[in-house]
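> Attaching a predicted model along with its sequence, questions to come.
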Amino acid sequence: MEALSAIAAHDEVPGVFAPAAPAGAGSADLPFARLVSEGLHAVDAQLKTSQTDLQQLALGEALNLHEVMIRLEESRIAFQLMLQVRNRVLEAYQDVMKMQV
């Protein structure tokens, strides 16, 4: 029964780049820089949590290995997503800089 409750805790994983918007405000109201900043902070927080989980695992203090592995994989995917977004933005910037005015 404890295993099922541990799995149920991971049913609703919050989005990495989905910032908590104030009531009544849409995401169109937020400036792009703020969205990027919040996304980077979310990825950073996930990576720090994963690092802490790895340290606890190395010390033998981790209770559930599968939860540690799930959080590690989530942070890896979030980091890869961040890198792909960065690559696309950089590519778009370079395309704009190549345009002749």
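Looks like it arrived, so ask away.

> When you work out contacts or count neighbours from here on, use the C-alpha atoms and nothing else.
Noted.

> So which elements touch the longest helix along the chain?
Of all segments of type helix in the chain, defined using DSSP state H, the longest is helix 65-98. The helices and strands touching helix 65-98, judged by 3 or more C-alpha pairs under 8 Å, 6 or more residues apart in numbering; DSSP states H and E, are helix 32-59.

> adding another structure so you can compare the two:
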Amino acid sequence: MPVNSVSMMGPTTIQQPVKPTLHTQPYEAQQNFAATLKDAIANVNAQQITSDAMTNRLINGGNVELHDVMIASQKASVTLNATIEVRNKVIEAYQEIMRMSV
């Protein structure tokens, strides 16, 4: 069984950086943001589905190691918690902008 290196600083998936352009139209920026947000939420959902599937295989006596199930579960938990924290920060920023007087 090969041993893969573990890095605490590396992301779970590598996102392609969005190339900024000087003349981005608001519609294009909105579409890029929407696509990025959709991909991030899909990644969180995929982590949750993988964790659930591995847990079910372990419960049913499938060929899966306990440590692999625990790692998948922790990855899903961390990505979900990070997503929730980002959502909370976005809501706080929106509320702060709404409180500003013009």
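Received the coordinates, thanks. Keep in mind the model is a prediction, meaning the values are calculated, not measured.

> Surely S75 of structure 1 is in contact with K48?
No: if you go by C-alpha atoms under 8 Å, S75 of structure 1 and K48 don't touch, sitting 9.2 Å apart.

> got the angle between the longest helix of structure 1 and helix 32-59?
Relative orientation of helix 65-98 of structure 1 versus helix 32-59 (axes from the mean of the first three to the mean of the last three C-alpha atoms, to 10 degrees): 150 degrees.

> if we can go back for a sec, in terms of neighbours, single out the busier of S75 and K48 of structure 1.
Set S75 of structure 1 next to K48 and count neighbours by other C-alpha atoms under 10 Å: S75 wins out with 23 against 13.

> List the contacts of stretch 94-102 of structure 2.
For stretch 94-102 of structure 2, there are no external contacting residues (C-alpha atoms under 8 Å, 6 or more residues apart in numbering).

> can we see that at 10 Å?
88-93 (C-alpha atoms under 10 Å, 6 or more residues apart in numbering).

> Identify, from the residues you listed, the entry nearest to L37 of structure 2.
Closest to L37 of structure 2 out of the contacts of stretch 94-102 of structure 2 is V90 (12.3 Å), distances taken as C-alpha to C-alpha.

> residues in contact with the closest one?
84, 96.

> Trace it over to structure 1, please.
Counting by TM-score structural alignment, V90 of structure 2 corresponds to V89 in structure 1.

> Now do the SS call for S5 of structure 2.
coil (DSSP: H, G, I helix; E, B strand; the rest coil).

> can you count the residues close to it?
When neighbours are counted by other C-alpha under 10 Å, S5 of structure 2 registers 5.

> quick one: the most centrally placed residue in structure 2 and V6 of structure 2, what's the gap?
The residue lying closest to the centre of structure 2 (C-alpha atoms, centre = their mean) is V44, at 4.2 Å. Per C-alpha to C-alpha, to the nearest Å, V44 of structure 2 is found 20 Å from V6 of structure 2.

> Same question for S77 of structure 2.
From S77 of structure 2 to V6 of structure 2 the distance is 18 Å (C-alpha to C-alpha).

> and those two? which has more neighbours close in?
Counted by other C-alpha under 10 Å, S77 of structure 2 and V6 do not tie: S77 has more neighbours, with 16 against 7.
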